[in-house]
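Novice: Fold the following, please.
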Amino acid sequence: MQKVILSQKKLITLLSGLLIITGFFSRFVLENMAVFEISLIIASIIGIAPIAIQAYQALKVKVVSIDVLVTIAVAGAFLIQNFEESAIVTFLFLFGHFLEQRTLNQTRSAIKELTEMAPESALVQTDSGEFEEVDVDEVDEGDVLLVKTGAKVPVDGTVLKGEGYINEASITGESVPVTKTEESEVYAGTILENGTIQIRADRVGEETTFGKIIELVEEAQDSKSEAERFIDKFSKYYTPAVLVLSLVVWLISQNIELAITILVLGCPGALVIGVPVSNVSGIGNGARHGVLLKGSEVIHDFSRVDTIVFDKTGTLTVGNPSLARKEMYGEYAEEALNYLASVEKESDHPLAKAVLEEIKAPKLYPVSETEVVKGGGIVAQVDGHRVVVGNVALMDKEGIELSTKAKQDIKQAEKNGNSLVLTAVDGVLYVLMGIRDQVRQGVKQDLLKLKELGVKNLVVLSGDNQGTVDVVAEELGLTEAHGHMLPEDKSAYIEKLQTEGQIVAFVGDGVNDSPSLALADIGVAMGSGTDVAIETSDVVLMNSDFSRLPHALGLVKATVSNMVQNIVIAVGVVLVLLASVFFSDWMNMSIGMLVHEGSILVVIFNGMRLLKYRLHRTDTREQAVRVETT
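Specialist: Below is the predicted model of the structure:
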């Protein structure tokens, strides 16, 4: 019976409202007091039923909820035959709850939109070579899928055949289509706007980037911040306190109507709901704009950050270095280039690609006894020769003497911001290559925006030489720059900043810098939806879009400010209502409930404003991107 009544709350609210209208129509138009009272009595009884059930369920678990206060108040009004008050209070409470649920559902629109974007079917290649439509849950890793124009990509995968333009807004927040060709990665939930492609399924189901984004946003919206936990605890004691206050007022004044009015006015509904709705809206906004905020605690901590530490390569720079300088020493330098290419061919270091692009059609040799020197380079045997490839520190460690010219070249290359790749064969230096990564377009403006948002210190830590790091720092106007930093050095430096009382965010690529991401107060990963980036950090900037960082910081600050506003509104309304009871003669139970429900809607709508939050800087950049692509 209880389930039936609770499932029909909307119908009960409608009937209650119609009965109240009927009653007042009978009184003021038909002048029939009997119909007036009967209508209000029935409205009170059916209206209090779901509220009383919820109050009973709360008391069973030893919680004095808002429903308990309203039930007692309505029962009291009914007993003193104030049917007008009892009917109106129950209707307003039920109608207010209906509006709350409807508007709260809108704050979860990000989850709803993401869920609707999830693909439901896929065209899978059968043994005969034909493509058959199946449910997306039936797709296995390694399957070959066909995606046609206008269709959603069903899984994370790699393009095997064809090309096209894909809208990746569901993953990156960026609506400008991205060109996909053979060997390109594609993500579930994105839309192929033009072309036809065949892809190999690499990750399926919940393991796809899209699936993990939905899971993360759901978990984040369901998480509770420190402020929410405090308010929950506060309400646990506040609500019984209101009950005691009304009892004391009744004992002193012998005015039961005054006592039950206090019960209604003291309900902390807006206070309880104000903070969660701000958090949910903030996290939903982030999901729409390519920023994953992993929980309410992240919002609180991120908003207080005063120092941001950056990794250089792939964060401040594009992560695609190219050759800027090359020096050759000795008559065997050309052969040394072949040895260098042989070693770099087996390396996955970012600088190796730039080296191989410079050495055209090299003669490759077998490489053996390879030793990777952490933070230094590689030592290996190539065609019977001991080849050392790396930085100056590795040359010193190997006891390789540098000529006066080589030292001058090294000094000049470092001064110009180049990362050095030195090659020595059998203890003699033959090749110096200076490689430089380009600063990301628009990063300087984004860093200025971070300063405007209250960040005092902008620090870069890099494994590159100090000259390279200094050039980048000077170009971008950073506060500090430190080179020759190993992963453990970066972690130690972050600990040092924290001991000095600074609230530190670390921004990295989510792979090499996972210790620093985990250690910092807030870890921000630049990641195109990579597993490591999502798992390691507190915040993920999808598609490695640096411009999302100021949006993320501005959003969390706006969210925290919104929480404070909602708390002030909720507490202020309760204080004004209670003061009105004691110091005015116009306040009654119906007016109090109307204002109370109105305050709940005010904090909900105030929180929902965050769904439309957007930094002006982000708008102008996206407009610029659209202009460039047209």
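Novice: Please count neighbours and contacts with C-alpha atoms only from this point.
Specialist: Noted.
Novice: Could I get the buried residue list for the one helix or strand T559 maps to?
Specialist: Using DSSP states H and E, T559 sits in helix 548-583. For helix 548-583, burial by neighbour count (16 or more other C-alpha atoms under 10 Å) applies to 548-560, 562-567, 569-570, 573-574, 577-578, 580-581.
Novice: Does L601 touch F98 like I think?
Specialist: No - if you go by C-alpha atoms under 8 Å, L601 and F98 don't touch, sitting 10.7 Å apart.
Novice: ok so, going back, for the helix holding T559, name the packing helices and strands.
Specialist: Under the contact criterion of 3 or more C-alpha pairs under 8 Å, 6 or more residues apart in numbering; DSSP states H and E, helix 548-583 touches helix 256-265, helix 269-288, helix 296-303, helix 443-452, helix 589-608.
Novice: rewinding a little: so which of L601 and F98 has more stuff around it?
Specialist: More neighbours surround L601 than the other of L601 and F98, with 21 against 15 (other C-alpha atoms under 10 Å).
Novice: if I pick the more buried one, what's in contact with it?
Specialist: 96, 99-100, 270 (C-alpha atoms under 8 Å, 6 or more residues apart in numbering).
Novice: List the ones among the residues you listed that fall in helices.
Specialist: Secondary structure from DSSP state H places 96, 99-100, 270 of these in helices.
Novice: Can you list the buried residues in stretch 447-455?
Specialist: Those would be 447, 449-451, 453-455, for stretch 447-455 by 16+ other C-alpha under 10 Å.
Novice: Now show me the structure for the sequence below, then we'll compare the two:
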Amino acid sequence: MTIAIVAAAAIGEFFTALVITLFVLIAEVLEGLTVGRGRKAIRDLLEFLPREVSVRRTGAIKTVAAEELSVGDVILVSPGGRLPVDGVVVSGHSFTDESRITGESMPVEKTEGSRVYAGAINQSGALEIRAERIGRDTSYGRIIEAVERAERSRAPVQRMADRLAGYLVYFALGAAVLTWLITRDMRATISVIIVAGACGIAAGTPLAILGGIGRSARLGAIIKGGVHLETLGKVDTVVLDKTGTLTYGRPEIQSVSPVEGVSAEELLDAAATAEIRSEHPLGKAILSRVKAEGREVREPEHFGYTPGRGISARLGDATILVGNRAWMADNGIHMPPTRDLGACTEVVVARDGQLLGTIDIADTIRPEAKRAISALEAMGVRTVLLTGDNHQVATAVATELGLKNVEAELLPEDKLARLADMVKKGWTVAMVGDGVNDAPALAEASVGVAMGSGTDVAQESSDIVLLGNDLACFVDTMKVARRTRSIIWQNFVGTIGIDLLGIALAAFGLLGPLLAAFIHVASELTFILNSARLLPQARRKSLPSAGGVSAEGPADVAAAGRH
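Specialist: Predicted coordinates for the structure are as follows:
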């Protein structure tokens, strides 16, 4: 454009030179505004935390700026307020909303000694918290840093855009030289230089990447770099773990089947007595159910555990057996015929040689999982379930969710081998998991996606972290990634097409310098604004809540999360 402005002035086209300068300045301002808006959407995440906090110092409560906090400070958080630090409750009793941090949908009770996270909302009573991590060191701060690092990173498509923009400039200069040699028409030569523009590619591509990362963050998915956003947009296969990903990862009682003459409460109470000293997840599910119903669990006088079989407990003169059918057969308990359990595990309970009944326990499937898998298949994405669970449970879960490709009883190294084989076949694979055992597969996949409630190892091994543990959020993020790629390629094709057409028309003398300048700037702005469509919408300010803190809408889910 500098060459075009100088050349226009050299042949006396001063008005054209001024118009080009004006259009270029306007384009620069609008580009700066759109890019600034994208970066502001990320910086706004920091505003979620309170700027002033109440601190107990020298026996008195003082209000200080959040920047003045130190590790070890005791902070008072009133009902309705946001927690400014990660720490431990030293006094008080309340419930906090940690849905933005850990993905826990229900309020979490906090008493003395409980751990709390920055960004959570205190719902009921006042809490005094000793700060352990502040500012950028908090769970919340780490999420912000992850988003900022992603914003600064460069995807391969951005490097390609820069190269293509350079080639377009060289092509335009070459075409201008050729036009001058053939026509000896200076106006046509200058028009060729003016009409060719690469800004739609050079500026539009990073803006689209920025918008995609920002919009994904608002959805609740932290993408650790532009390269991962680009790869996600090309994914054709999604590999899913079962426990903690498609299911909640915590067993719950699905049905209680007492024999005739025995009540459900009696069956559950007997099972709870035997399981109270057990650390088995199935036993914890039974205890949780009994306690939730408000009944007291009686402590057994004797407890014995046989691995792989079950428990023997004595309460008074009664002997209670809890375990599988093999355990009952070992103890001479007569059992009814086996039945189809689907995804459930059967727990059998007997007392003094008599069967009391059975309890079916299963890991609860996440309600959004079926919708997410249907949406992936509608997008033409292949879905595969790889799990370490047994074939019967894996098949039952897959059938309920509509998954056709299932492999069960896999060790972590088996999952890794399956992933490596898929990548070797040329598939672009996204792996979604949450546990330590998923970490190798997450690292091996084209793009690894960790559930927000998963282990730190899984999150560190992944390229994307889902803050709210919602698979529907992952599907929406895939759509954003695909839309980002689509917009970038629209800009590529559009810029090249307009440049070639404009250069041809200018070379034949059909475009004057002024019209060439208008076409250049108009196309540049069109493609920049095309990329700007990806930027997150501005937040709406809502009325302050009881604690003096403005309530945010669902669009701000990504403003917090555990990294």
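Novice: Could I get the TM-score for this pair?
Specialist: The pair, once superposed, lands on a TM-score of 0.78 when counted by TM-score structural alignment, normalised by the length of the second structure; 511 aligned residues with a C-alpha RMSD of 4.2 Å.
Novice: picking that back up, tell me which of the helices and strands packed on helix 548-583 of the first structure sits most buried.
Specialist: Comparing these by mean neighbour count (mean count of other C-alpha atoms under 10 Å), helix 269-288 ranks first with a mean of 26.
Novice: Who are the packing partners of that helix?
Specialist: Secondary-structure packing of helix 269-288 of the first structure (3+ C-alpha pairs under 8 Å, 6+ apart): helix 83-107, helix 109-117, helix 209-222, helix 226-253, strand 291-293, helix 548-583, helix 589-608.
Novice: give me the stretch of the second structure that that helix matches.
Specialist: Counting by TM-score structural alignment, helix 269-288 of the first structure falls onto residues 199-218 of the second structure.
Novice: And stretch 40-59 of the first structure, by the same measure?
Specialist: Using TM-score structural alignment, none of the residues of the second structure align to stretch 40-59 of the first structure.
Novice: And stretch 589-606 of the first structure, by the same measure?
Specialist: Mapped onto the second structure using TM-score structural alignment, stretch 589-606 of the first structure covers residues 513-530.
Novice: Relative to the first structure, and after superposing, what's the average distance for the matching stretch?
Specialist: In the superposition with the first structure, the average deviation recorded for stretch 513-530 of the second structure is 1.8 Å (mean C-alpha distance after the TM-score superposition for the first structure).
Novice: returning to that earlier point: out of the helices and strands packed on helix 269-288 of the first structure, nearest to T179 of the first structure?
Specialist: helix 209-222 (18.8 Å; C-alpha to C-alpha).
Novice: Packing partners of that closest one?
Specialist: helix 109-117, helix 169-172, helix 269-288, strand 291-293.
Novice: so it aligns onto which residues of the second structure?
Specialist: So helix 209-222 of the first structure is aligned with residues 139-152, judged by TM-score structural alignment.
Novice: what's the mean distance for the matching stretch versus the first structure?
Specialist: Mean deviation for stretch 139-152 of the second structure: 1.6 Å (mean C-alpha distance after the TM-score superposition for the first structure).
Novice: In that stretch, which residues are buried?
Specialist: For stretch 139-152 of the second structure, the neighbour count (16+ other C-alpha under 10 Å) marks 139-148, 150-151 as buried.
Novice: Stretch 112-132 of the first structure now?
Specialist: Buried residues in stretch 112-132 of the first structure (16+ other C-alpha under 10 Å): 114, 117-119, 121-125.
Novice: if we can go back for a sec, max pairwise distance over the ones in helices among the contacts of L601 of the first structure: which two?
Specialist: Taking C-alpha to C-alpha, no two of these sit farther apart than L99 and A270, at 13.0 Å.
Novice: Make sure Y430 of the first structure is indeed in a helix.
Specialist: No - Y430 of the first structure is assigned strand when assessed by DSSP: H, G, I helix; E, B strand; the rest coil, not a helix.
Novice: That one against A406, yeah?
Specialist: No - using C-alpha under 8 Å, Y430 of the first structure makes no contact with A406, being 9.5 Å away.
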